[in-house]
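A.B. asks: No letters, just coordinates:
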């Protein structure tokens, strides 16, 4: 059975599309998507500097377009991964009654990372630092999925 994973950040133009791109490369047997808790950028491609930083690592985000997270995503996905605590709370606030889809912080998959979130490079301007965390978390996610069998 294919695992369906959704990555969620605020605007779906930096962190979550980067996580989508990285995860598609590392987890080819999974269905991967991304979304934002806000609707500010719906239909837009990932932010130019994030696309450039990802492209420098061999990850092409150009075809992706932002979309807003919606309650139906709890039915569409087996695992929802938030980039920070506020995203996680915003996702949980939309949880339909009776839906038990796990929602976790993406950084939970980085052993001893010392961080509980992927800082938003739209504000920090540290696109490479965000990608470093995303790649580490995606590698941890791959290990966890393999361990599950």
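C.D. replies: Thanks, I have it. Nothing here was measured: the structure is a model prediction, and the numbers come from that model.
A.B. asks: hey, let's count contacts and neighbours off CA atoms from now on
C.D. replies: OK.
A.B. asks: buried residues in the helix ranked longest in the chain?
C.D. replies: Of all the segments of type helix in the chain, defined by DSSP state H, the longest one is helix 127-148. Under the neighbour-count criterion of 16 or more other CA atoms under 10 Å, helix 127-148 has 127-131, 133-142 buried.
A.B. asks: quick one: contacts of it?
C.D. replies: Identification of contacts with helix 127-148 by CA atoms under 8 Å, 6 or more residues apart in numbering yields 15, 18-19, 22-23, 26-27, 49-50, 53-54, 106-111, 118-121.
A.B. asks: Against that first model, consider the following:
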């Protein structure tokens, strides 16, 4: 079973949404999410993000924020960052000799904009849905 970890800043908008979207599309995968910052540990995803996801058919309510840890490199086969800053923070914590790939969520290398700041929760969800399809095709060999 492929193990994938999605990572954003606070683990209350983008990464839990990516976890839920990919889980809906590829339920046999082991998926989790985390944040590089410790702001929201133990808290549920942000209310407006949960609402946007719910309208689209995704339930984020059971997810809780946790912080990314160096041990995640050994626990997952792939780590997916929502933007370049998170990717850099993840790589800064890489233990020596770990080979776990760390990639950006979007195939084009662009960031998934943080809706906590942009307030565009539906737009972020749409980007994540499109990126999830590409991620599944590229790394999970599942097709759509």
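C.D. replies: Alright, I've got the coordinates. The structure displayed is predicted, hence computed values, not measured ones.
A.B. asks: Whichever of the contacts of helix 127-148 of structure 1 end up buried, select them in ChimeraX.
C.D. replies: The command below creates a ChimeraX selection of those among those that count as buried (16+ other CA under 10 Å):
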select :15,18,19,22,23,27,49,50,53,54,106,107,108,109,110,118,119,120,121
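A.B. asks: Among the contacts of helix 127-148 of structure 1, name the ones in helices.
C.D. replies: 15, 18, 19, 22, 23, 26, 49, 50, 53, 54, 121.
A.B. asks: possible to save those as JSON lines with distance to residue 72 of structure 1?
C.D. replies: Rendered in JSON lines, the data for those read as follows (distance: CA to CA, whole Å):
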{"residue": "15", "distance to residue 72 of structure 1": "21"}
{"residue": "18", "distance to residue 72 of structure 1": "22"}
{"residue": "19", "distance to residue 72 of structure 1": "21"}
{"residue": "22", "distance to residue 72 of structure 1": "24"}
{"residue": "23", "distance to residue 72 of structure 1": "22"}
{"residue": "26", "distance to residue 72 of structure 1": "26"}
{"residue": "49", "distance to residue 72 of structure 1": "31"}
{"residue": "50", "distance to residue 72 of structure 1": "28"}
{"residue": "53", "distance to residue 72 of structure 1": "31"}
{"residue": "54", "distance to residue 72 of structure 1": "29"}
{"residue": "121", "distance to residue 72 of structure 1": "28"}
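A.B. asks: now, among those, which is nearest to residue 34 of structure 1?
C.D. replies: Of all these, residue 19 has the smallest distance to residue 34 of structure 1: 7.9 Å, by CA to CA.
A.B. asks: tilt between the host helix or strand of residue 6 of structure 2 and helix 14-25?
C.D. replies: With secondary structure defined by DSSP states H and E, residue 6 of structure 2 is part of strand 3-8. Relative orientation of strand 3-8 of structure 2 with respect to helix 14-25: 140 degrees, computed using axes from the mean of the first three to the mean of the last three CA atoms, to 10 degrees.
A.B. asks: show me the residues around the residue nearest to residue 59 of structure 1 when sequence neighbours are not counted that make contact.
C.D. replies: Counting by CA to CA, 6 or more residues apart in numbering, residue 59 of structure 1 lies nearest to residue 21, which is 6.1 Å off, once chain neighbours are set aside. Contacts for residue 21 of structure 1 were tallied using CA under 8 Å, 6+ apart; they are 59, 60, 61.
A.B. asks: Aligned to residue 21 of structure 1, what sits in structure 2?
C.D. replies: Across the two structures, residue 21 of structure 1 finds its equivalent in residue 20 of structure 2, going by TM-score structural alignment.
A.B. asks: Could you report the distance from that match to residue 95 of structure 2?
C.D. replies: Applying CA to CA, to the nearest Å, one obtains 28 Å for the distance of residue 20 of structure 2 from residue 95 of structure 2.
A.B. asks: Need the contacts of residue 21 of structure 1 in TSV (columns: distance to residue 39 of structure 1 and neighbour count).
C.D. replies: As requested, the contacts of residue 21 of structure 1 are exported to TSV (distance: CA to CA, whole Å; neighbours: other CA atoms under 10 Å):
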residue	distance to residue 39 of structure 1	neighbour count
59	25	17
60	23	16
61	19	24
